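Enquirer: next comes the sequence, and after it the predicted model I'd like to discuss.
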Amino acid sequence: MIDVLLDNTYKTEKDKGIIYLYLLNSILKDYNFKPYFYVELYEDAKEEDIEEVKKFLLRKDLLKFVEDMEIVKKRIIREEKDILKIIATHPQKVPKLRVIKEFEKVKEIYEHDIPFAKRYMIDNDIVPMIYFDFEKKRVVSDKLPELKMVAFDIEVVDNKIIMASFWDEKGGKVLTYKDFSHESVELVKDEKELILKIIEILKNYDLIFTYNGDYYDFPFLKERAKFYGLKVKLGRGGEEIKIKRGVETKVYIPGRVHIDLYPIAKRLLKLTKYTLEDVVYNLFNVEKLKIKNFVEYWEDKDNILVEYSLQDAKYTYLIGKYFLPLEVMFSRIINQVLFEVTRMSSSQMVEYLLMKRAYKLNYIVPNKPSEEEYKRRVAESYEGGYVKEPIKGIHENIVYLDFKSLYPSIIISYNISPDTLDCPCCKEESEKILGHWFCKRRIGLIPMTVKDLVRRRVEIKERLKKEKDKLLNYEQQSLKILANSVYGYLAYPRARFYNKVCAEIITFLGRKYIMETIKEAEVFGFTVLYADTDGIFLTIKGENKEAILKKAYNFLNHINSKLPEDMELEFEGFYSRGIFITKKKYALITEEGEIIIKGLEYVRRDWSGIAKRTQKEVLEALLKEGDIEKAKKIIKETIKKLRNLEVDKEELIIYTQITKDLNEYKSTAPHVELAKRLVREGKKIKPGDVLGYIIVKGAKQVSERAKLPEEVSLDEIDINYYIDNQILPPIIRIMESLGVSEKELKQEKQLTLDNFF
């Protein structure tokens, strides 16, 4: 049977956990898959141990939750050992059986906290989101599955749903219970009928896109449905939607795929704000319609409200189609369903990829750290990548070289993995790095996984030279992201496969190779303008582009002839001009006029529009024209306009995100104090919300002078705050690197007697 796996879960039937595979065209059930976990004893497990464990569980009245028990051979890090596999009667009984850890012979228990449905995906070779033969367990076609997809959004006034908008491949429509004269409106009787219609429509689709639907649209829909005694039954089997609350809130629809695009945008895009409008502008360069006073438009039955709602659904749909191929590739690679993958960080994806590989190699998956262990890990530190202090100022004809996937290639070249670290089999013959060594005889779990990702990516890139296939490009992107995330995962304190020594050695070797490359570059006659972790910026003063490029390629050949087999230094780009300010802060311009900014405030959220615009104009003057005097003039004119109040209030708004619960903030800050005031006034503020505010005049501390933009008039604004804390700080860093002082930029014409005659 050929079909596409959209979702998997389990249900309880006759006191057993039954796996449900929701396929595009049918539902498969697996009655044979059983929940299990492993028990390591201090010695190799023997048959008599099984009887002792059974007696222990019987005394605890828990033996009834055990279906079977057997001895299996598993690899725990490096050591192969006979351990117990305990098969439970139901997934929900596994937590109860963890009490076995109290038995005196038990050293540790493993894999007891892997969710049952996810465990099924790890243990089986079923690939989601692909045309798959479920009898022969093989992929039939790797094209994107043809799904019925819709974007869904609601509008709310006075705590009631007033509109719901939908957009699919045929276009869009808006449901509401006021008679707007808009062609896309479909009229319903009231809010209750609107909710019923929403449920009826969404049931027709395989995949539903929302933007912040986990936190807003679906929870609010469920709340209003409950008010009318209704249930939001959208599951393929008539199940109600499930709101899974934890560190993150997730809205799950059994048998369908709900994709909230907000966490994906935050993972893949670098923006100052992640509103739907900002994401639309970033991806499509389109200014989506914005409105503020919903109540007024609703009362007046103004079609602008309908158009706004329709655009919400339309652009959510377009964003969904934009991100979907990459997310599908992640789902296929790590063998987890799309609903879960779209809410994972890169580190979480790497973890499931390693768990999948560990199962195939008969490795035990390490446990998650306890809170005590987590805190110990957080307290550990080591030196990161090497960053060379830049040669400050403007430079021309710059070549950028970087190591192709430096950390992945180091992992592969040195066989860096927790299970190969300090192995006893080849201690004498191995190179010692920071007092440690890695096995020479057996490839480790981590390098094996990384090597497979890199190999697959190389093969796909070769195919891309012959085939212009967008899907292949998405696949190579996903493989690159995962390979480059492995080092970060090893260093992540909550990771199952965390290993501080491995992470430390990777960065040590990274520093070694970049520092050796810098020395060689200087011998070749290059000036090394800047270096950071895996890349270097080079120039030769007085030489033209052609001469520098020729020498750069000769240098590449020289370096690569000396590197380990899996490592390579690559030509990454040529820039006609660049400004280097401090570590991690620089700006470059390509020959085509594209400006690339790293680490400067222009790309950060917590700076006002006028600060970012001024910095951008200054950088353009310096990079495009090399004109320091013009840059100085831009700054002085901006300050003058501010003093004369010749500015748009919108440009003075500062956006800052609330990153945690307000009671967790120990120090005061403008956005925190504003948020606390809004909460006192009855408004809901939660972590992840972005507040826009303006600083006004007054004798109080700055943190107490933040107001909402609509509360402020121009003459109330603290202009000196904006000059001293918004305009000048980001620009001073740039201008001081060129020898221009803050005093010179702030200098105003002084009044003398001559001014009066």
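Expert: Perfect, I can see it now.
Enquirer: C-alpha from now on. contacts and neighbour counts both.
Expert: Noted.
Enquirer: buried residues in the lengthiest strand in the chain?
Expert: As assigned by DSSP state E, the longest strand anywhere in the chain is strand 569-582. Buried residues in strand 569-582, defined by neighbour count with 16 or more other C-alpha atoms under 10 Å: 569-571, 574-582.
Enquirer: mind giving me the packing neighbours of that strand?
Expert: With contacts defined as 3 or more C-alpha pairs under 8 Å, 6 or more residues apart in numbering; DSSP states H and E, strand 569-582 has these neighbours: strand 393-403, helix 545-560, strand 585-589, helix 609-625, helix 728-736.
Enquirer: comparison target below:
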Amino acid sequence: MPHGFLLSRHSFDQGDSTCIHYWLTTPQGPAKLVIEGERPVFMVKVADRAQVTEALAGVPHQWQQLGFQTFGREEAAMLYFPTIDAHRRGQTLLQNRDIEVLEGDFRLHDRYLMERFARGGLYFEGRAQARDGYTEYRQVRLRGAEVQPDFKVVSLDIECSGQGELYSIGLYGHGVEEVLMVGKPQSADTAIIWVDDERALLKALEARFRRLDPDIIIGWSVVDFDFRLLLKRAERHGLHLKLGRGGADARWRDGREGSQGFVTLPGRVVLDGIDGLKSATYNFESFSLEFVAQALLSRGKDTEDVDNRLSVIEHDFHHNKPKLAAYNLEDCRLVWDIFQHTRLLDYLRLRAQLTGLELDRSGGSVAAFTNLYLPKLHRSRYVAPNLPADGGLASPGGYVMDSRPGLYDNVLVLDFKSLYPSIIRTFKIDPMGLIEGLVEGLADDDAIPGFRGARFSRDRHFLPDIIANLWAQRDIAKREQDAARSQAIKIIMNSFYGVLGSGGCRFYDTRLASSITLRGHEIMQQTARWIEELGHQVIYGDTDSTFVWLSGRPSPEEADAIGVALASEINRRWRHKLKEELELDCLLELEFETHYRRFLMPTIRGSEAGSKKRYAGLVVKGDEEKLVFKGLETVRSDWTALAKQFQTQLYAMVFRGQDPSDYIRETVAKTRAGELDEQLVYRKRLRRKLEQYVKSVPPHVRAARLADDIRRQQGLAPRYQNKGWIRYVITLNGPEPVDHRQSPMDYQHYIDRQLKPVADAILPFVELDFDSLVDGQLGLFGVVIPAPPLRAHPQKGNASAD
């Protein structure tokens, strides 16, 4: 049977019926599946039949009762419509009369796949007919399949003027490495296809797409910038850009206010690198191509002036087109190499295969959950509820223990492996299981207690089995060292709690989310009690991690052995407890993760209380040392390079038992002397347009406004009016942009706001004081009072053993 991987999907009315088009890439080439006559459907309560019949008097529909019921145990009927338009009109008419419509928001082409458990890969058969560049199939039957597609990919990037006039289009990938450029032919090292004007450039792009016939187009902001501009310029010339397969037009749809728009190329997929990396949980200080490329590839754009690249592009277009072509192509190549380096396309393919999401779908956790859950729910004759009218009540968050601040030797971290998915599996937490568990008259022993009044069926559920299947697949991926597949499954599994606790999900119920998080609280608290019963001190706990201090002076080997033994004993106790009390098989698994040779749990600034989600530690493996920071300045983007470097060196010295006094004095002295100016730059994002900062004007906004005022005075276009990033410093006259600094630096600001907070978090635990060290306090007769020696201070929580 032929097989392929889904690229694009859409449905529309065709006369008095419907038509669905699915485009696939197959080993034999592109395929278009045409499915006609599929009927859109939604559900209503049987009790509303009279009102429904009256309201839909003028809309063709068919009523069917197939034994379905709502989550409120009311009988439900299916309403089928001949067209998408009739389905839409019927829904509007009923909602205008306050008649509840259930599952009315699914697109026809999505529901067709979902109900057949078809996700990403497909087996199909039908009547085949050869077309120009593809094969069309009608009278189609299809089902899900495991498919390993060989995508044909092209990276695209455009260059243009500040007013949006197109200069060139770079193409790089399978079968292509060239630039389409407006201008007269010139000698160049880059392969350039020269065209006369912008209109000819757009037509040349159409021709290249026909010849290259890519499945996937990748780029950087490629949807909201490149394709948006391409379609806008085509419209200016009265053109319909035929970039889809079969000569289909590229189509643009604006997103909701302030959100990204959408581009549709029938038979192809456009993937934005930024959205893809974010969905794969990558996080960077900046998602500019230059920053990400430097971070991942250790190289960047082919330009000597990244910050002023627009003016360079405009200059090169008029004076050095071969140089612009090389720059254009290198941007394409950078995106290609980032996709290769991160295996991003593999991740997106696996996500589509596992969940049914489109390859280009950003976010989509709720849709992924629904695709997996709803067809199973329907086979139990339940109709899914609608979104909560109140937007959903807040559910408790993860457990966070009050910490015991101090500087410690030998801290172990014990982690529960995928705690929330494990809780769902163990305690059978499930939307339908909740409804079945609350059936009146059900004996207590036949249900599993949850929280906030929840009870769950022991045998009527789907989510625990869905997670078990994903879990097994992830274990296989780990054994095969398939990082992309493992990451895709991990993200999907971990999203389920968030989905159930989100008012944007139709299955939201505060009892579901609370039965996960509050069970997590209970598990973490009981685990801590057991560990302390075994003679150890728990100094912190956070969501699924428990931090244990080992007193005495165990060797590294002894500490590791204690960690393994603790995890084993706690797992044994949980198995026994759940079997004895609830007759449940325990799927919780505590693992020994890390041994910190030295560990700091700081206090909240200005308080004696311990902080939360902020700590640092030193891990030693053989001859290698690794500093780990969580929530502290070195991992935060809103602190300067000075603070990050200072913290790293200071903590390393304290963790090694070295006196940092001279280092602190030297750093302060160099700061005051102007020797560290390059490390004093703040870099911050403007998240709104400058004009929208009215009530509060933070320092980076003041710096951006000053920069644009100076640029206007110099006859240059303002740079920061529409969001972006600003680099600035603090001077004696306040914040000023780095490129236009006019005043002397305010070094005291950096000492007080960057160095002192870092030092104050750790120095009290070794009986040192930043102000005393920096001020060089003089005793009587001008004698410098030396800093006290490094030693333990148990009264302040310091648990280093002497």
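Expert: Alright, I've got the coordinates. Since the model is a prediction, treat every value here as computed from it, not as a measurement.
Enquirer: one step back: out of the helices and strands packed on strand 569-582 of structure 1, which is closest to Ala631 of structure 1?
Expert: Of all these, helix 609-625 sits nearest to Ala631 of structure 1, with 4.8 Å by C-alpha to C-alpha.
Enquirer: may I see the buried residues of the helix or strand following that closest one?
Expert: Per DSSP states H and E, the first helix or strand lying C-terminal to helix 609-625 of structure 1 is helix 628-643. Neighbour-count burial for helix 628-643 of structure 1, counted by 16+ other C-alpha under 10 Å, picks out 628, 630-632, 634-636, 638-639, 642.
Enquirer: run through who's touching whichever strand or helix holds Lys54 of structure 1.
Expert: Assigned by DSSP H and E, Lys54 of structure 1 belongs to helix 47-59. By C-alpha atoms under 8 Å, 6 or more residues apart in numbering, the surrounding residues in contact with helix 47-59 of structure 1 are 63-64, 69-71, 84, 100, 103.
Enquirer: got the angle for the longest strand of structure 1 vs strand 585-589?
Expert: In terms of direction (axes from the mean of the first three to the mean of the last three C-alpha atoms, to 10 degrees), strand 569-582 of structure 1 departs from strand 585-589 by 120 degrees.
Enquirer: pretty sure Lys96 of structure 1 sits in a strand.
Expert: No - under DSSP: H, G, I helix; E, B strand; the rest coil, Lys96 of structure 1 sits outside any strand and is assigned helix.
Enquirer: residue in structure 2 paired with it?
Expert: Using TM-score structural alignment, the partner of Lys96 of structure 1 in structure 2 is Arg89.
Enquirer: how much space between the closest residue to His521 of structure 2 other than its chain neighbours and Gln481 of structure 2?
Expert: Nearest non-adjacent residue to His521 of structure 2, counting by C-alpha to C-alpha, 6 or more residues apart in numbering: Tyr399, 5.0 Å away. Separation of Tyr399 of structure 2 from Gln481 of structure 2 (C-alpha to C-alpha, to the nearest Å): 32 Å.
Enquirer: which one's more surrounded, these two?
Expert: Under the criterion of other C-alpha atoms under 10 Å, the comparison of Tyr399 of structure 2 against Gln481 puts Tyr399 first, with 20 against 11.
Enquirer: mind listing what the more buried one touches?
Expert: By C-alpha under 8 Å, 6+ apart, Tyr399 of structure 2 lies in contact with 517-518, 520-521, 524, 541-544.
Enquirer: likewise for Leu261 of structure 1?
Expert: By C-alpha under 8 Å, 6+ apart, Leu261 of structure 1 lies in contact with 209-212, 316, 319-320.
Enquirer: tell me which residue of structure 2 lines up with it.
Expert: In structure 2, Leu261 of structure 1 lands on Gly273 (TM-score structural alignment).
Enquirer: hmm, back to that, contacts only, for the match of Lys96 of structure 1.
Expert: Counting by C-alpha under 8 Å, 6+ apart, Arg89 of structure 2 makes contact with Val59.
Enquirer: out of the helices and strands packed on strand 569-582 of structure 1, which comes closest to Ile18 of structure 1?
Expert: Of all these, it is strand 393-403 that lies closest to Ile18 of structure 1, at 48.4 Å by C-alpha to C-alpha.
Enquirer: that closest one: what's the following helix or strand?
Expert: Later in the chain than strand 393-403 of structure 1, the nearest helix or strand by DSSP H and E is helix 406-414.
Enquirer: nearest residue to Val150 of structure 1 in space, please, no chain neighbours.
Expert: Going by C-alpha to C-alpha, 6+ apart, Val150 of structure 1 has Asp168 as its nearest residue, at 4.6 Å.
Enquirer: surely Phe42 of structure 2 is in a helix?
Expert: No - checked against three-state DSSP, Phe42 of structure 2 lies outside a helix; its state is strand.
Enquirer: spatially, which residue comes closest to it, not counting chain neighbours?
Expert: Nearest non-adjacent residue to Phe42 of structure 2 (C-alpha to C-alpha, 6+ apart): Gly104, at 4.8 Å.
Enquirer: which position in structure 1 pairs with the one you found?
Expert: By TM-score structural alignment, Gly104 of structure 2 lines up with His112.
Enquirer: if I've got this straight, its match is in a helix?
Expert: No - secondary structure assignment places His112 of structure 1 outside any helix; it is coil (three-state DSSP).
Enquirer: measure how buried Thr92 of structure 2 is and give me the count.
Expert: Neighbours of Thr92 of structure 2 (other C-alpha under 10 Å): 15.
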